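**Q** Take a look and give me a structure for this.
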Amino acid sequence: MTTVRCVLAIAAAKNWIIHQMDVNNAFLHGDLDEEVYMKLPPGYCPKGETRVCRLRKSLYGLKQASRFVQSQADHSLFTLITATNLTIVLVYVDDILVVGNDLSQVTYFKTIISTHFKTKDLGPLKYFLGLEVARSPSGIFLNQRKYALDILTDSGLLGSRPASFPMEQNLKLSDTDGDLLPDPGPYRRLVGRLIYLTITQPDIVFAVNILSQFMHAPRVPHMTAATHVLRYIKGTPGQSIFFSSSNDMHVSAYTDSDWASCPTTRRSTTGFFITLGSSPISWRTKKQTTVARSSTEAEYRAMAVTTCELVWIQQLLHDLGISHKDPMTLYCDNQSALYIAQNPVFHERTKHIEIDCHIVRDKLRSGLFTTAHLPSSEQIADIFTKALDAKCV
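**A** Model (predicted):
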């Protein structure tokens, strides 16, 4: 979905054409010239069976090369770049986005595809994978209003009183408090649907991340917290992210951490938020894999995770024909973490940090990005590491 957001952000800035196609039966009609085999699905044959199936049709994907170049950053992305024209094809099973700067080239591609596969031309992009797209001269709006209302309807909370924030600020959930739910199925389905809703609602990412940690054995307090998230969504079902047509295409990243925030494991939480110009394209909340000995170490590990995402975004932009000559900007509100990134000799405070974390230092030296300090009060990534009160939402 980061690729989808990135493509839409660039299309809004470049005023590119965006069309959508639907392929009947997910490429079942495409002949294969190469030999491609697949394993039999579990339970289909007796245990110990070694036979495989040979594919006669190109099932679920383009398995043969064409004039398009497959992206190494995202294998569902294909590009065709000439001296004057650029055509981008983004494939997700049987849904296709066709983006380009020349309407005739986009039309030609759709015509060629329709001669090989049974397709349906859906015209300009309006609805894709549950995402509602609205375009105006000022940019592109992306939301999941229908999806959010469906969740509220299925949960019986469409008429509930809205909440002003996603999660109580000082709420600490654990896997031992409260009674176990007699049927964990509804909780798991609800959290799974909320995870998909975070595609366009980054303000609930932290709360959903916390709730997803109790899928194995959900309890009553967990369900209560999930219901609170739904009440918050009730107040903002059509909340959108906006990709502006006025965009300098500079990548900025905001990274933050909450030290030892997990009451059970004492592991820290990493959060980052990345924009392409003024358009949000990537965000994440993730519990760190090890226990950090200090808040500085937790911040530095968060910088390492964000650096990996920036490396991937750089490759993605390159595949999309976007040249990002200036270094990206990585914002952090911890001065000590910035010093570790810039200073190769920090002795006692850094010798216990794993080598892979020092990718921050390596990429900083290579000129991929520059670091900058900003006050905690201006740290956008703060909403991805802790629950905030209504004033901050």
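
**Q** From now on I want contacts and neighbour counts done on CA atoms only, so please keep to that.
**A** Will do.

**Q** What residues of the helix ranked longest in the chain count as buried?
**A** Taking DSSP state H as the criterion, the chain has its longest helix at helix 295-319. By 16 or more other C-alpha atoms under 10 Å, the buried positions in helix 295-319 come out as 295-307, 309-310, 313-317, 319.

**Q** okay but Thr119 is in contact with Val23, surely?
**A** Yes - between Thr119 and Val23 a contact is recorded at 4.4 Å, counting by C-alpha atoms under 8 Å.

**Q** Leu181: what's it in contact with?
**A** Ala217, Pro218, Arg219, Val220 (C-alpha atoms under 8 Å, 6 or more residues apart in numbering).

**Q** and what of Val89?
**A** Leu77, Phe78, Thr79, Ile96, Leu97, Val98, Val99.

**Q** Count the neighbours of Tyr339 for me.
**A** Using other C-alpha atoms under 10 Å, Tyr339 is surrounded by 16 other residues.

**Q** Wasn't it part of a helix?
**A** Yes - counting by DSSP: H, G, I helix; E, B strand; the rest coil, Tyr339 is part of a helix.

**Q** want to put them side by side, so please do this one too:
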Amino acid sequence: MDEEMMALHKNDTWELTELPKGKKLSGVDGSLQSNTRQTDQWTAANLNWPLKQFDVKNAFLHGHLKEEVYMDFPPGYNAGRKTRRSGKVIALIIYVDDMIIMGDDSEEMMKLEKSLAAEFKMKNLGDLKYFLGVEVARLSRGIFLSQRKYVLDLLKEIGMLGCKPVDTPITEKHYLGIYPYQEPVDKGIYQRLVGRLIYLSHTRPDIAYAVSVVSQFMHSPSVDHMAAVMRILAYLKSAPRKGILYEHHGHMRIEGFTDADWAGDVTDWAGDVLIGGNLVTWRSKKHNVVSRSSAEAEYRGMAHGVCEILWLRKLLWGLGCTQKEAMKLYCDNKSAREKN
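**A** Sure thing, here's the model as predicted:
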């Protein structure tokens, strides 16, 4: 869209102005791409002519108009639009009826709050402390996120507040799988427990691997699978206050890490991304194809990692954070690194 807008400016197609009184905006969709003409490939094949493709930007706007037409930018696109304060960002985060406002302009934040209060009945809860089961604490070192209450409520609900804690969320060699003659357990109870553990993984990356293992047996859980879930809960009992600390390191560098055989499982690939030295995303996923070599598997994992960091860079750009340094992606496979 930026390229299309630059072409419009270059051709002096229109000028940016305020909508005059009495004038109406003409409808326009978010697509600025023009169609290309189709070439007769049969002729080219028979005559051995070369085939070359071009794209004329804004071809449909090269005609002359006799009347004035006023159009607005597509939703979310503000190129060239003048704002009262440049460089200021206010973000409004909404989940059903819960809202968070953040930004770098306290005056504008107050104006936004007043505008919302004029339209909806709202209650100002002050500084953010609790949101969707996540506890937020602002410390001298940064912002600490945890789900302590969520953990304790879960343990109390299933009667494990007095259980004996363990040091690890899963045994080193668990050999969990689907085997014949295994003893089944209640599927509904198992799925609800694993679902709550998946949500808990948002602030507890230390249980991410164990939760990813037990979540693979949602369709046919057994006694062994339930025992693995109980071990995760016993591990949470040992440290319910653990969470993630986001510190200010003086930079906003994006760094990604990928591994095609995470935790020794050749069917999984995993990746995580750090922004400003803080962990922001982490996940693992089954390989959807069979690779012919470990290097190829690593390349596939790296491709997913590149998509992740590009998406995060775009998100930061929307929040007014421009990346001044090149993003980095790390991979632990020697052959994949040497072939880059």
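
**Q** Any chance you could compute the TM-score here?
**A** Once superposed, the chains reach a TM-score of 0.72 (TM-score structural alignment, normalised by the length of the second structure), with 262 aligned residues with a C-alpha RMSD of 2.2 Å.

**Q** just the helices in the stretch 251-393 of the first structure please.
**A** Taking DSSP state H, counting those that start in this stretch as the criterion, the stretch 251-393 of the first structure carries its helices at 295-319, 335-342, 359-366.

**Q** Next, the angle helix 335-342 makes with the longest one.
**A** Angle between the axes of helix 295-319 of the first structure and helix 335-342 is 50 degrees (criterion: axes from the mean of the first three to the mean of the last three C-alpha atoms, to 10 degrees).

**Q** ok and helix 295-319 of the first structure relative to helix 359-366, angle-wise?
**A** Going by the same axes, to 10 degrees, helix 295-319 of the first structure makes 50 degrees with helix 359-366.

**Q** With the second structure overlaid, report how far helix 295-319 of the first structure is off on average.
**A** Compared with the second structure after fitting, helix 295-319 of the first structure deviates on average by 1.1 Å (mean C-alpha distance after the TM-score superposition for the first structure).

**Q** So which bit of the second structure is stretch 90-107 of the first structure matched to?
**A** Alignment of stretch 90-107 of the first structure against the second structure: residues 93-110, by TM-score structural alignment.

**Q** what's the answer for stretch 229-241 of the first structure, then?
**A** Against the second structure, stretch 229-241 of the first structure falls on residues 232-244 (TM-score structural alignment).

**Q** Ends of that stretch, what's the gap?
**A** Using C-alpha to C-alpha, to the nearest Å, the end-to-end distance of stretch 232-244 of the second structure comes to 18 Å.

**Q** Where do the helices of the second structure begin and end?
**A** Counting by DSSP H, the helices of the second structure are 2-10, 41-47, 106-119, 148-157, 187-200, 208-214, 223-238, 294-318, 334-338.

**Q** Does the third one pack against any helices or strands, and if so which?
**A** On a contact count with 3 or more C-alpha pairs under 8 Å, 6 or more residues apart in numbering; DSSP states H and E, helix 106-119 of the second structure meets strand 98-103.

**Q** Report all helices and strands that the strand it packs on contacts.
**A** Here strand 98-103 of the second structure touches strand 90-95, helix 106-119, going by 3+ C-alpha pairs under 8 Å, 6+ apart.

**Q** So which of the ones you listed is nearest Ile232 of the second structure?
**A** Closest approach to Ile232 of the second structure among these (C-alpha to C-alpha): strand 90-95, 28.6 Å.

**Q** mean shift between the closest one and the first structure?
**A** Averaged over the aligned pairs, strand 90-95 of the second structure sits 1.1 Å from the first structure after superposition, using mean C-alpha distance after the TM-score superposition for the first structure.

**Q** angle of that strand against strand 98-103?
**A** Going by the same axes, to 10 degrees, strand 90-95 of the second structure is angled at 160 degrees with respect to strand 98-103.

**Q** what is the orientation angle of strand 90-95 of the second structure with helix 106-119?
**A** Going by the same axes, to 10 degrees, strand 90-95 of the second structure makes 40 degrees with helix 106-119.

**Q** Quick one: closest of the helices of the second structure to Ala137 of the second structure.
**A** helix 148-157 (11.9 Å).

**Q** In the first structure, which residues correspond to the closest one?
**A** Here helix 148-157 of the second structure aligns to the first structure at residues 145-154, judged by TM-score structural alignment.

**Q** The matching stretch: how far from the chain's middle?
**A** Stretch 145-154 of the first structure sits 21 Å away from the centroid of its parent chain (C-alpha atoms, centre = their mean, to the nearest Å).
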